[in-house]
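In: no letters, just coordinates:
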């Protein structure tokens, strides 16, 4: 039960991390997927995998929009936008026991896990092998005024508790006291070019935003709407099984690592440490660009100038595309001599300081400085088509940040 503003901010912050984690998990699967014409796929199989890739990429984009919506909800009640998250794989107990978040390539178990994560509340679907619940319960000895995370079985139930919190607090504090009615500091669809990101200006718009997030994930009222994430993942699984029945050797993805890391793992924890030099350079650069993108995105949510917000948002998109192009290549590179037959993968390492830069007049110059460093590193370690794609996107970001390119 959410009874205070601080508890609501705490719970929304967890929702932001859930959305961010799901987004990264879905993108990792997309990066590992083969493209039409690559080895091991017939023409018909290539067409099917390309449809699935586009479907999951669209779901990932909707998760980006959900993350933006949650940040609007946070800002509306006086919280700060939140783009931080734990590094992968998320430690047991950080989220509720049933919310297992890992980086795994696109295979049947990963797909079944995605279906489980997006399942309606009344569903009796079990999670896939390899994603077993930790059994760790989050509880406190005595409930007081310190915000604490409550357990929930599904992501939909998390949003139900958030909706309850908005409703009860608006009644107790007053709607205008709880929610800043002008919607200042928030982003919206016309500004960020992502669908369904409204401003939150009152209880009605807050509840509508929460309902939209929930329905896009699991379906209308938990019933599994045709275009929900849950239903789209299930449709992929149905088609996959039909293809596999005709071809038992069907493999739609490269053997990207399960739980890759870019630093030596702690002894006893099963991780794939990326040590092959080419892959190690790629994952270092992909993570560095991703971290810079998070910093630019956090700044976008923290300033009031709409023109500057639009420019920074466009720059963050270019940085994201640069990182993605390297991440696709990573899934096709050997990870380590210690793990023959296993390819590398993006790890989405989060920098320790990726939040708002309070010296706003200097922020763009700081981002430009970093983008130029990243461009120089890309020229040094990348080659071929991946270099062309990444450098084009980095060049676009640099042009936006130095003022030589206007946002579209």
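Out: Structure's in. What do you need? Note that the coordinates shown come from a computational prediction; the quantities given were computed from them, not determined experimentally.
In: C-alpha only now, for contacts and for neighbours.
Out: Will do.
In: ok, residue 377 - contacts?
Out: The contact partners of residue 377, taken as CA atoms under 8 Å, 6 or more residues apart in numbering, are residue 285.
In: ok, now with 10 Å
Out: By CA atoms under 10 Å, 6 or more residues apart in numbering, the contact set of residue 377 is 281, 284-285, 371.
In: how about residue 216, nearest residue that isn't a chain neighbour?
Out: Nearest residue to residue 216, sequence neighbours excluded (CA to CA, 6 or more residues apart in numbering): residue 228, at 4.7 Å.
In: right, and that neighbour touches residue 215 too?
Out: Yes: using CA atoms under 10 Å, residue 228 is in contact with residue 215, at 6.7 Å.
In: list the buried residues in the helix or strand harbouring residue 241.
Out: In this structure, residue 241 sits in helix 229-246 according to DSSP states H and E. Across helix 229-246, burial judged by 16 or more other CA atoms under 10 Å covers 229-234, 236-237, 240, 243.
In: then this one, side by side with the first:
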């Protein structure tokens, strides 16, 4: 089944066989002289950026789930530092994918196009993503998929033909029907943004610059080049790239930087294990144990699903009562993260003032930490009552991604989500369960957030340092 958008991008990808008839890689076709039917060049650029945003979102989520699966008491004592280093490496890549997402959203704002927060949900294969979306614990096969997706067009000389064949064979054995290199999409975008004949200056909106996310907002105290880890075996890692654009040159530079951090096409950069996603995944792959040697991951399920809604054939329903409630809480907090991200990109209001406060970005980062903490709770709880297998973070998409059209409505959405989460946190199975102390802490933090947000939700206008309340919110 094809998605409604696939017909607009399939012309970009000329599929070629890799190591197995069941695995297809994509190479880029020649740039078209005219936009696809039904598009202008500006709309087409916005469409490609929307696809890029969906891909970055999907990769971020899948990398987080894989990283969170690493560890556990079954890891041999002598291997625990290595496993911790792999976890830190992949979490770092996931953070960088969020920076890529923020950068792509900035470029959508630069085109005055709607931001895109959607992504694939499992079980699903849109044909646009690098490979079918799936939440899976880390294995050599999943690492093989990640390597191929982030690979450059020309692989480095130190990857032998035998090693590349092994990577492609493992990806095929995981059931992957195709591999789309992410770099193909960015190459097309870079060519398009460079071309003033196709995208004239009138297509750009530098006045949106104040509403674009900045590196300073995402840096969280890190100096440039100083994001690293104290985990043994890890080094300093590249910055989280969050780039804004007020000109064509800045937009092209942002796209090039995102592409390079993924695949590192430069041969010199390829020799540095800490530069590109491709290189870092390859390093973990080379160190990761063969099947049957020893187990580096917790027994989390593939494609976990929270209870209360029908699950698909390829999903794994979380059946333990306590784990199921935490899975529902995780989904709410995930939706909160997306709503804060959307709010941080809210357009400039009719009075010409930016309707965004530091509280939004602070809350967004708070939800990142909450998701990590809840994922840790889930991996300690059983998938089924009294079972040995563990639960996992479901990352299920909300029922809608339609966004409010004014600032006060955004705040009311945040408050509704906090209210829904409170009802679950007060459930006796949570309040007296294995993570009762964390649940109580989360409730207390949420009460503070409600008090703070209610001021904004009840304001007719939000100005710097000025609130004009219009009455209490029921």
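Out: Arrived safely, thanks for sending. Bear in mind the structure is a predicted one, so any value in this text is a computation, not a measurement.
In: okay if I get the contacts of residue 377 of structure 1 as TSV plus neighbour count and distance to residue 39 of structure 1?
Out: Formatted as TSV, the contacts of residue 377 of structure 1 follow (neighbours: other CA atoms under 10 Å; distance: CA to CA, whole Å):
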residue	neighbour count	distance to residue 39 of structure 1
281	19	25
284	18	27
285	23	27
371	22	35
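In: just name the closest of the residues you listed to residue 295 of structure 1, please.
Out: Residue 295 of structure 1 lies nearest to residue 371 out of the contacts of residue 377 of structure 1, by CA to CA, at 11.6 Å.
In: the closest one -> structure 2?
Out: Aligning on TM-score structural alignment places residue 371 of structure 1 opposite residue 418 in structure 2.
In: quick one: contacts for its match?
Out: Under the criterion of CA under 10 Å, 6+ apart, the neighbours of residue 418 of structure 2 are 332-333, 336, 412, 443, 446-447, 449-450.
In: buried members of those residues into PyMOL, please.
Out: One line in PyMOL is enough to select the buried ones among the contacts of residue 418 of structure 2; burial here means 16+ other CA under 10 Å:
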select buried, resi 332+333+336+412+443+446+449+450
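In: widest-spaced pair of the contacts of residue 418 of structure 2?
Out: 412 and 443 (18.2 Å).
In: which parts of the stretch 251-400 of structure 1 are helices?
Out: For the stretch 251-400 of structure 1, the helices defined by DSSP state H, counting those that start in this stretch cover 277-300, 306-330, 360-381, 384-402.
In: ok, which of those comes nearest residue 29 of structure 1?
Out: Among the helices of the stretch 251-400 of structure 1, helix 306-330 sits nearest to residue 29 of structure 1 (CA to CA), with 9.9 Å.
In: report the distance from that closest one to the chain centre.
Out: Relative to the chain's own centre, helix 306-330 of structure 1 is displaced by 14 Å; criterion: CA atoms, centre = their mean, to the nearest Å.
In: for that helix, packing partners?
Out: Counting by 3 or more CA pairs under 10 Å, 6 or more residues apart in numbering; DSSP states H and E, the packing neighbours recorded for helix 306-330 of structure 1 are helix 5-32, helix 189-192, helix 277-300, helix 360-381, helix 384-402.
In: that helix vs structure 2, average offset?
Out: Following the fit onto structure 2, the mean deviation recorded for helix 306-330 of structure 1 is 2.2 Å by mean CA distance after the TM-score superposition for structure 1.
In: buried stuff in that helix?
Out: 309-330.
In: just give me the longest helix of structure 2.
Out: Taking DSSP state H as the criterion, structure 2 has its longest helix at helix 80-110.
In: mean per-residue distance, that one to structure 1?
Out: Mean for helix 80-110 of structure 2 is 0.7 Å (mean CA distance after the TM-score superposition for structure 1).
In: read off where that helix ends up in structure 1.
Out: Residue span in structure 1 matched to helix 80-110 of structure 2, by TM-score structural alignment: 46-76.
In: now residue 204 of structure 2, nearest residue through space, not along the chain?
Out: Counting by CA to CA, 6+ apart, the nearest residue to residue 204 of structure 2 once its immediate chain neighbours are dropped is residue 111, at 5.0 Å.
In: count of residues packed around the one you found?
Out: Close neighbours of residue 111 of structure 2, defined as other CA atoms under 10 Å, add up to 22.
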